[in-house]
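> below are the sequence and a predicted model; questions follow.
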Amino acid sequence: MPNERVPTRAGVIEAAKKIAAILPPTPLLPVEINGTPCWVKAENLQPIGAFKIRGAWHRLTALSDAGRAAGVVAVSSGNHAQGVAWAAKRLGIPAIIVMPHDAPQVKLDATRALGAEVVLYQRPGEDRDAVAAAIIAERGGTLVHAFGDPWVIEGQGSAGIEIAAQLGHEPSRILACCGGGGLAAGLALACPNAEIYPVEPEGWDMVGQSLAAGEIVRAASDAPKTICDALQPIATKPINLDVLIGRSSPGIAVTDDEVRAAQRYAFSHLHLVVEPGGAAALAAALAGKVKLDLDTVIMLTGGNVDPHAFAQTIGGAN
């Protein structure tokens, strides 16, 4: 995918204006964690249940008339899929979404319900980017990458513009659930004076490892299973790492048990339904893995849960 365009703070501000024109800000809710008051940004309350609607809207509205007519292709385990499908439906753009065969059924059903064509691939086994490239070669269209796209990065960063407006100033730090680094990079551009902490599942902390190494690190072929289905890219992209190096704090890794505890906390203390990947940042805060203060903001990035798995988690089962 060509990356001649570089994401900028000006682009983030433009994205925030575009998104404010169609969607209300998501709530910034007060919470006390381990005795420290701080904030959570409830992106799980977006129309598609996740922050991904931001990057999708900014990207698709930037397409030319010819680009809109040719349609879009995206790769996603579910939340980006729904974001692209939602924006495409609203704009009248054909959308094809490449999704893993084991994506949660609730995400597959929601993507199809929004009018997108879903193409399944085997995970592990098939290269999802190769599947998308083959579709584009055969049928045309613009690739809307889940995190390695400058417009998508800017769109995700619009959440940071909202946060600063809601607080009245930039936050001191933002804990961001992290897959490929699109949200973390966007927040780093939006809030340049804030510490950005990418939070990833153990064994899938490829952004954190890449930041430590100063170069892209790929997930091991025997990477452990994780309940955070939304946070499993094999590697970040250069465009994300270029933004984050020098702007981001070291990455944080969380366990499945810590994520489940965060889901239970969000349900009991905030009355919110949060999916595993959307609870990773909260898990890091609850586990004491990062210092908190009055101006810390924790991103709750998604609420598209499998009902049976969520019921088990809330009931205390692993």
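Arrived safely.

> please count neighbours and contacts with C-alpha atoms only from this point.
Will do.

> check contacts around residue 81.
Shown here is residue 81, whose contacts under the criterion Cα atoms under 8 Å, 6 or more residues apart in numbering are 74-75, 97, 99, 111.

> would you turn those into CSV with secondary structure and distance to residue 141?
Below are the contacts of residue 81 laid out as CSV (DSSP: H, G, I helix; E, B strand; the rest coil; distance: Cα to Cα, whole Å):
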residue, secondary structure, distance to residue 141
74, strand, 10
75, strand, 13
97, strand, 12
99, strand, 17
111, helix, 18
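
> so which of these wins on neighbours?
residue 97 (28 neighbours; other Cα atoms under 10 Å).

> the strands in the stretch 201-318 of the chain, which residues?
Applying DSSP state E, counting those that start in this stretch to the stretch 201-318 of the chain gives strands spanning 252-254, 296-300.

> tell me the helices and strands packed up against the longest one.
Under the contact criterion of 3 or more Cα pairs under 8 Å, 6 or more residues apart in numbering; DSSP states H and E, the helices and strands touching strand 296-300 comprise strand 36-42, strand 173-177, helix 280-286.

> output these as a markdown table; include the columns distance to residue 255 and mean neighbour count.
A markdown table is the format used below for the helices and strands packed on strand 296-300 (distance: least, Cα to Cα, whole Å; neighbours: other Cα atoms under 10 Å):
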| stretch | distance to residue 255 | mean neighbour count |
| --- | --- | --- |
| strand 36-42 | 20 | 20 |
| strand 173-177 | 13 | 29 |
| helix 280-286 | 8 | 28 |
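
> residue 270 is nearest to which of those?
Closest to residue 270 of the helices and strands packed on strand 296-300 is strand 36-42 (Cα to Cα; 9.5 Å).

> what about versus this one:
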Amino acid sequence: MKQLSLNDIQAAAARLRGKAVVTPLLSNIELNRRAEAEIYIKPENLQHIGAFKFRGAYNRLSQFSEQQRQAGAVAFSSGNHAQGVALAAKMLGMPATIVMPKDAPAVKVAGTKSLGAEIRFYDRWQESREEIAQDISEQTGKVVVPAYDDLDIMAGQGTCGLECVEQLQEMGMTAEVFLCPVGGGGLIAGLSTAVKALVPSVKVLGVEPDLFDDHLHSKKAGSRQKIEGTPESICDALLAPMPGKLTWSVNSRTVDEFLSVTDAEVEEAVRFAFRYLKLVVEPGGAVALAALLSG
């Protein structure tokens, strides 16, 4: 099995140059006071479509062959990957079909439609989005673009970590710890690969909603564990019930620890971001800040 490497992430950065937003690192006096440390936040809510997912989607789709571009892409997502694939497809001039859960946030459904993608809804507890996407692929020739369990997707997301290290270096600084939200594990797989290759001493901590802490349980068990039942969380972007096979092959080695936060702690982090950072952050994007604020 090919392993994700720093070279993959650097190649992704080259493809994304001029296409993705190089989001800044933000510091805040109140946050530093609360954390009793010097903290920097990378606001990927300022990225195209309001999330880091555009990075991986564009990196994957930009490598399609001409025949694949004619057929287009099919993806499954609750919203952010959906919009990322839809925008990347639009920029590259190809069609896209997105398989979305019936309970996906209306704003994300509307955002995906506005980018020109066709939407196929499904029941997240009764149907397999993977099987639906595969059926569409077989019928139309569209290429399935996973939300996280794909090396090109992980490499694209890893450009976040690459940028963080470079931006800190420009300020004459080196990170000691990274806190990163975790759903399926694609972002933290790419980020941890990049930052540990460049700064071997750094620690990488993943943060999940407490009812979807499958990575935390997987780390303890030493193998992938699945969340049972039908729990709910306001962190709609992080509701993957089980780590991806490829992402876990990376994260089991590169992530030092996984933490979990409650919805109440996430709500407080969203309020903090709005009040002190002047940022509108969706719950899933606020879990790392929630872990920091809750100690």
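Now that the structure is in, tell me what you want to look at. Treat the numbers as computed from the prediction; the structure is a model and nothing was measured.

> so for residue 232 of the first structure, which of the helices and strands packed on strand 296-300 of the first structure sits nearest?
Of all these, strand 173-177 sits nearest to residue 232 of the first structure, with 11.5 Å by Cα to Cα.

> let me see the contact set for the aligned residue in the first structure for residue 225 of the second structure.
Aligned counterpart of residue 225 of the second structure in the first structure: residue 217 (TM-score structural alignment). Residues in contact with residue 217 of the first structure (Cα under 8 Å, 6+ apart) are 206-207, 209-210, 235-236.

> so what corresponds to residue 203 of the first structure in the second structure?
By TM-score structural alignment, residue 203 of the first structure lines up with residue 211.

> gap between that match and residue 187 of the second structure?
20 Å (Cα to Cα, to the nearest Å).

> repeat for residue 241 of the second structure
16 Å.

> same check on residue 93 of the second structure?
Counting by Cα to Cα, the gap from residue 93 of the second structure to residue 187 of the second structure is 26 Å.

> thinking again about what came up before, so can I have CSV of the contacts of residue 217 of the first structure showing distance to residue 62 of the first structure and neighbour count?
Below are these laid out as CSV (distance: Cα to Cα, whole Å; neighbours: other Cα atoms under 10 Å):
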residue, distance to residue 62 of the first structure, neighbour count
206, 29, 29
207, 27, 33
209, 32, 21
210, 30, 21
235, 26, 20
236, 23, 24
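
> residue in the first structure matching residue 284 of the second structure?
By TM-score structural alignment, residue 284 of the second structure lines up with residue 277.

> ok, longest helix in the first structure?
helix 150-167 (DSSP state H).

> buried set for stretch 248-260 of the first structure?
Across stretch 248-260 of the first structure, burial judged by 16 or more other Cα atoms under 10 Å covers 248-256, 258-260.

> now do that stretch: everything it contacts.
Residues outside stretch 248-260 of the first structure that contact it (Cα under 8 Å, 6+ apart) are 188, 195-203, 205, 207-209, 211-212, 226-228, 276-277, 279-280, 282-284, 287, 289, 313, 318.

> filter these to the buried ones?
188, 195-203, 205, 207-209, 211, 226-228, 276-277, 279-280, 282-284, 287, 313.

> same list (the helices and strands packed on strand 296-300 of the first structure) but as CSV, adding distance to residue 298 of the first structure.
Below are those laid out as CSV (distance: least, Cα to Cα, whole Å):
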stretch, distance to residue 298 of the first structure
strand 36-42, 5
strand 173-177, 5
helix 280-286, 6
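
> picking up where we left off before, any idea which of the buried residues of stretch 248-260 of the first structure is closest to residue 309 of the first structure?
Lowest distance from residue 309 of the first structure to those (Cα to Cα) belongs to residue 260, with 10.4 Å.

> against residue 314 of the first structure, how distant is that closest one?
8 Å.

> do residue 307 of the first structure as well
10 Å.

> so which of residue 241 and residue 187 of the second structure has more stuff around it?
Per other Cα under 10 Å, whichever of residue 241 of the second structure and residue 187 has more neighbours is residue 187, with 29 against 20.

> in the first structure, what residue corresponds to that one?
Checking TM-score structural alignment: residue 187 of the second structure goes with residue 183.
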